[in-house]
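Q: Output the structure for:
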Amino acid sequence: MGCGGTADKNPAGNNGDSAKPAETKSGDSVSLTLRHINVRDTAKNTLALLEKVVKKTEAEVPGATFKLDGVEDTVNRDVKLKAEMAAGKPPQIFNLFGGADTQNYAKAGHLLPLNDILKELGLEDKFFELREFTVDGKIYGLPEAGFVEGFYYNTKLFADAGITSAPKTWDEFTKALEALKAKNITPIALGGGSGDGWAINMLANSLFVATAGPEAQEGFAKGTTKWTDPAVLDGFKRLKDLKDKGYIDPNVLGLKYSEGQAKFYTGQAAMLFDGSWATSAILDKDKSTVKDNVGYFRFPNIGGKGDNLINGGWSNGYGFSSHLNDAEKKAVKAFIKNFYTLEIQGEALGRDNRVPSMKGVPTPAEAAPLTKAIGEAQASAKAAFPAFDALVQPKVKVTLEQSVQELLGGQLTPEKLVEKMQKVQDEANAGKLEHHHHHH
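A: Purely as a prediction, here's the structure:
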């Protein structure tokens, strides 16, 4: 959906030298380049964890040294890695996105298939979701962390309105919305104006998957399901209803995403539907006035095909060169063994509120209650589904962003919206528009 401001897009001051593939100097010594994206101040904890793992791995593999090469994420993704892959000379270990990037590099033959290594290390069933890194049954990358989307709520405002527990069903949810509105409390904060239609689509996406099931969105680009299917339409009718009844901030189209978010963490609205990347802002000791009274709940069950699911994904992590010699491969295997552990995942969760990519990560004692609540919501879900924009063509994504703004602004009915979406989807499927995966 959006990166929700997790990252500012300023390239880091790196020297721009391409990492040279390591050569094995003597019988034993081997040098590996490790390309990472932990270059901002906000990523210092993540970098410290990586350094810790590298130190441990160097101690375990005599003669191995890792050269850490930090590059800003978009520069790595769109410039450096692209060029290195085109030349067939990627670094031994590198930050990698799932989806289209992984598919392209795997087809070009530059990614190391990991199935055997995962089996050997006993990691084959330890990840929540490797689908975005899987091409034709082979796994080519391992996600570092993930995200989930759900409702943050202000426990104090809920109590003021007489709501004693987080809603689990649509019925309980609408009762809560009604009770909040009766107290003149804005029920749902949302900023989806100008370029931020994607923020409305987080909510829209969970709505139409709740009513139509994840199969619906899996089928749009394949042509097996349609935006005009009654269950999908039902989701958009409910979105319009939330706005018409005054449950969504009436100024939704006048606010930017970040302004909608701020309305929640300054106590001016009872709920915020957002991605888990919003946690740090909500717990910010300088900005947030709600940090001591905030909870979290999963999208309520509607009684449709999407009950008990959560929108989430695991789409960024590490890939490995397919051009490794035996000494390099041994060092890479040790790195995977040391980096992908419940302990390291637990530290990332505790320090940075990052959603684990591996199952069974115990929530550390020092983790905020909010982080625990998000972990429980994720763990109690039957499964996760990806955001719709990972499954459709870019033109389709952009059209929905515009269309939901028109829906909430009263210029488009739900019926007209789905007709318009299906027309664009048909054009895209007919190959008039290029297919490509969008990343989180």
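Q: hey, let's count contacts and neighbours off CA atoms from now on
A: OK.
Q: Please report how far residue 151 lies from residue 278.
A: If you measure residue 151 against residue 278 using Cα to Cα, to the nearest Å, the figure is 11 Å.
Q: now residue 192
A: Taken as Cα to Cα, the span from residue 192 to residue 278 is 15 Å.
Q: same deal with residue 307?
A: 24 Å.
Q: Next: residue 266.
A: On the measure of Cα to Cα, residue 266 and residue 278 end up 14 Å apart.
Q: List the residues that contact residue 239.
A: 203, 204, 207 (Cα atoms under 8 Å, 6 or more residues apart in numbering).
Q: Name the SS class of the residue nearest to the first one when sequence neighbours are not counted, please.
A: Distances taken as Cα to Cα, 6 or more residues apart in numbering place residue 273 nearest to residue 203, at 6.6 Å, with adjacent residues excluded. Classification of residue 273 by DSSP: H, G, I helix; E, B strand; the rest coil places it in strand.
Q: I have a second one here; can you model it like the first so I can compare?
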Amino acid sequence: MTAHLSRRSLLGLVGAGAGAYLLSGCSGDDESSDPNAPQTINWWHIQNTEPMLPVWAAMAQEYRTAHSNVTIEIQPLENEAFKTKLTTATQAGSPPDLFQSWGGGVLRQQVDAGLVKDLTDDVQPWIGSLLPAALQPYTIDGRIYGIPFDVGMVGFWYNKDLFAKAGVTETPTTWAGVLDTVRKIKAAGIVPIALAGKDKWPAHNYWAYLAMRIGGLSALQQAAETKNFDTPDFVAAGERLKELVDLQPFQRGFLGAEYGSPDGQAATMGNGGAAMELMGQWAPSVQASSSTSKKGIGDKLGFFPFPVVDGGKGAGSEAFGGGNGFAIGKDAPASTVDFLASLLTVDNQRKAAQTGAVLPTVREAASGISDPNNKIVAENLASATGFQLYLDQAYPPAVGQQVNDSVAELIAGTKSPAQIVKDITTVAKSQ
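A: You can find the predicted model right below:
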């Protein structure tokens, strides 16, 4: 089937959610362990706009055509709407059959609650084709509970023309260099950084990376174990971020801006309205789909990894980010694992990679990466000496949400660097 597609952004980390799509070969609701019995797969994902929305729909249609007894109900949702709806469903003990997952602490909670299937044995015939690093967030106590279809990292995306107009000839390699670059760009009358302040999670990228560069990966790991963020390294991360905020580098109205709305962070970059944004591997596609031209800034776009902090214990080769994947609900019909496997074939992973929206997890699908910016991200990721999952996914949900809320308060100027680590610690200790 075809449907009107919302052109707001990609990877669901964006604007309004799309409606449900129904792809069916028959209408029976009778679920059974018999793979030939009528079955309905309820699939929730956050690729709710082009380019991946129609790609997923086409893959589901292809599977349905080959399995006439299977109905696939697709529910594309915007990121925050997805999280809210999934929380409600899991609290009720009724997760969808196939649903978006980033692994980490959220998935562990779902595992502990008995809400998701252990996929370890079912995926053995093909799991070896995936990048081991991509599987880490979905592996809990040596068992596999989710499958990643995408892997990547957060870094700075920048407008080469705007850098040149501001007289910036080299990308910064230190945090002090970032601040100097912001000053030069602002002095040239250009908005230095686009930020979606309303959505909160884009801002958490800054604080998390600064904590990594100052304290090293061990500081983040230790905080997870001790549930204590009230340490000099985390306070320093907030102080370094406040140095940036004090320069007033963001676009007008950033506190009310969403990531993928027509006047949001991605559109600001895609329309040439800001020189930089700190975002994941999906940024070029979202900039393009959110821009007025639907093309973004093309070859004017460049990428550089998050710089080191002078005197910090973290290496510049340590990456922060994650991927997108799927988990399977406890009561999912028998065909769900097979359908998930179909999404991870080499051909389908290549199709996803060719959109520019996905960095594939299947090794042989890497040839599908055509976007030069995606190739740069893939190269940086391949040479990474360490990796940290997004904090709002790595930690338990309540802690991750508090991180996002606290960083938003820091950027809005309502809480100090010292106050936010106390607030995060309070929530962590209560878990």
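Q: hmm, back to that, list the contacts for the counterpart of the residue nearest to residue 203 of structure 1 in structure 2?
A: If you follow residue 273 of structure 1 across to structure 2 using TM-score structural alignment, you land on residue 278. Contacts for residue 278 of structure 2 (Cα under 8 Å, 6+ apart) come out as 154, 155, 156, 157, 202, 205, 206.
Q: Next: residue 135 of structure 2.
A: 144, 146, 147, 148.
Q: Residue 98 of structure 2: which of the residues you listed is nearest?
A: residue 146 (9.9 Å; Cα to Cα).
Q: List the contacts of residue 340 of structure 2.
A: Contacts of residue 340 of structure 2 (Cα under 8 Å, 6+ apart): residue 326.
Q: Now do it against residue 127 of structure 2, distance only.
A: Relative to residue 127 of structure 2, and taking Cα to Cα, residue 340 of structure 2 is found at 12 Å.
Q: for residue 215 of structure 2, same thing?
A: Residue 215 of structure 2 sits 34 Å away from residue 127 of structure 2, going by Cα to Cα.
Q: Neighbour count: those two, which is higher?
A: residue 215 (23 against 18; other Cα atoms under 10 Å).
Q: hang on, isn't the more buried one packed against residue 315?
A: No - counting by Cα atoms under 8 Å, residue 215 of structure 2 stays clear of residue 315, with 9.7 Å between them.
Q: Check which helix or strand the alignment partner in structure 1 of residue 204 of structure 2 maps to.
A: Residue pairing (TM-score structural alignment): residue 204 of structure 2 is matched to residue 201 of structure 1. Here residue 201 of structure 1 sits within helix 197-212, counting by DSSP states H and E.
Q: tell me how far that helix is from the chain's mean position?
A: In terms of Cα atoms, centre = their mean, to the nearest Å, the centre of helix 197-212 of structure 1 is found 15 Å from the chain centre.
Q: same check, this time on stretch 158-168 of structure 2
A: With Cα atoms, centre = their mean, you get 27 Å for stretch 158-168 of structure 2.
Q: now do stretch 257-265 of structure 1
A: The answer for stretch 257-265 of structure 1 is 19 Å, by Cα atoms, centre = their mean.
Q: Likewise for stretch 207-222 of structure 1?
A: 18 Å.
Q: And it, what's buried?
A: 207-214, 216-218, 220-221 (16 or more other Cα atoms under 10 Å).
Q: repeat for stretch 169-177 of structure 1
A: 169, 172, 173, 176, 177.
Q: Residues in contact with the strand or helix carrying the fourth one: which ones?
A: In this structure, residue 176 of structure 1 is located in helix 170-182 according to DSSP H and E. When contacts are defined by Cα under 8 Å, 6+ apart, helix 170-182 of structure 1 is touched by residues 157-158, 161-163, 167, 186-187, 246-247, 270, 300-302.
Q: try 10 Å
A: Helix 170-182 of structure 1 has contacts (Cα atoms under 10 Å, 6 or more residues apart in numbering) with 157-167, 169, 184-188, 242, 245-248, 269-271, 299-303.
Q: mean distance, it to its aligned residues in structure 2?
A: Superposed on structure 2, helix 170-182 of structure 1 shows a mean distance to its aligned partners of 4.1 Å (mean Cα distance after the TM-score superposition for structure 1).
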